[in-house]
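Chemist: this one's structure only:
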């Protein structure tokens, strides 16, 4: 459903993000709260990115392991004369 004033939700989101970026760049105060250790925060972000990459790789590995079984099931369903159409 479109957002009033924008043709699509994507356009509204893009404008909102651009406005946030402009607002952030116009501020003279630091964007991070005082007392935040940037090095610790960066390390945590890198750790999370690595964890997500490992999860993606595991999903891809499991999908590859399941591919032959999925193909076999699909072939069996195609041979089944009384099957329901998808």
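Modeler: Sure thing, it's come through. Computed from a predicted structure; not experimentally measured.

Chemist: from here on, contacts and neighbour counts on C-alpha atoms
Modeler: Will do.

Chemist: in the helix or strand hosting residue 13, what's buried?
Modeler: Here residue 13 sits within helix 9-26, counting by DSSP states H and E. For helix 9-26, burial by neighbour count (16 or more other C-alpha atoms under 10 Å) applies to residue 12.

Chemist: repeat for stretch 39-58
Modeler: For stretch 39-58, the buried set under the neighbour-count rule, 16+ other C-alpha under 10 Å, is empty.

Chemist: now do the helices in the chain.
Modeler: Using DSSP state H, the helices of the chain run over 9-26, 38-79.

Chemist: any idea how far residue 18 lies from residue 67?
Modeler: As judged by C-alpha to C-alpha, to the nearest Å, residue 18 and residue 67 stand 42 Å apart.

Chemist: try this one next to it:
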């Protein structure tokens, strides 16, 4: 929604629920179970270049995560596999 000034406020962000997509050939659908939110995330919200570019307004905030494959059309992953970023 906007770039935070100081501490991040709930009004700075937005949680958006969307229907889960159907995986295409070669893809898997993953349910996120853990998301790492560390101090680097706050730095990415500023409009200042750093070791990674700033997150643009409206973009999904990047973060490390762990999830479980819940649907697959990919030979590399089976339903129930745990994956990480």
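Modeler: That came in fine, so what should we check first? Quantities reported herein were computed from a predicted structural model and do not represent experimental measurements.

Chemist: any chance you could compute the TM-score here?
Modeler: Scored against TM-score structural alignment, normalised by the length of structure 2, the superposed chains reach a TM-score of 0.21; 35 aligned residues with a C-alpha RMSD of 4.1 Å.

Chemist: what is the host helix or strand of residue 65 of structure 2 packed up against?
Modeler: In the assignment (DSSP H and E), residue 65 of structure 2 maps to strand 64-72. The contact analysis (3 or more C-alpha pairs under 8 Å, 6 or more residues apart in numbering; DSSP states H and E) places strand 64-72 of structure 2 against strand 28-36, strand 82-84.

Chemist: ranking those strands by burial, who's on top?
Modeler: strand 28-36 (a mean of 15; mean count of other C-alpha atoms under 10 Å).

Chemist: you'd agree residue 42 of structure 2 is in a helix?
Modeler: Yes. The assignment for residue 42 of structure 2 is a helix, going by DSSP: H, G, I helix; E, B strand; the rest coil.

Chemist: for it, give its distance to residue 30 of structure 2.
Modeler: Distance, residue 42 of structure 2 to residue 30 of structure 2, by C-alpha to C-alpha: 25 Å.

Chemist: cool, and residue 41 of structure 2?
Modeler: If you measure residue 41 of structure 2 against residue 30 of structure 2 using C-alpha to C-alpha, the figure is 22 Å.

Chemist: returning to what we had before: now do the strand holding residue 65 of structure 2 against strand 28-36, angle only.
Modeler: Taking axes from the mean of the first three to the mean of the last three C-alpha atoms, to 10 degrees, one finds strand 64-72 of structure 2 and strand 28-36 inclined to each other by 160 degrees.

Chemist: and strand 64-72 of structure 2, what's buried?
Modeler: Buried residues in strand 64-72 of structure 2, counted by 16+ other C-alpha under 10 Å: 67, 68, 69, 71, 72.

Chemist: out of those, which is nearest to residue 84 of structure 2?
Modeler: Among the buried residues of strand 64-72 of structure 2, residue 67 lies closest to residue 84 of structure 2 (C-alpha to C-alpha), at 6.5 Å.

Chemist: ok, that closest one - contacts?
Modeler: Residue 67 of structure 2 is in contact with 30, 31, 32, 33, 34, 82, 83, 84, counting by C-alpha atoms under 8 Å, 6 or more residues apart in numbering.
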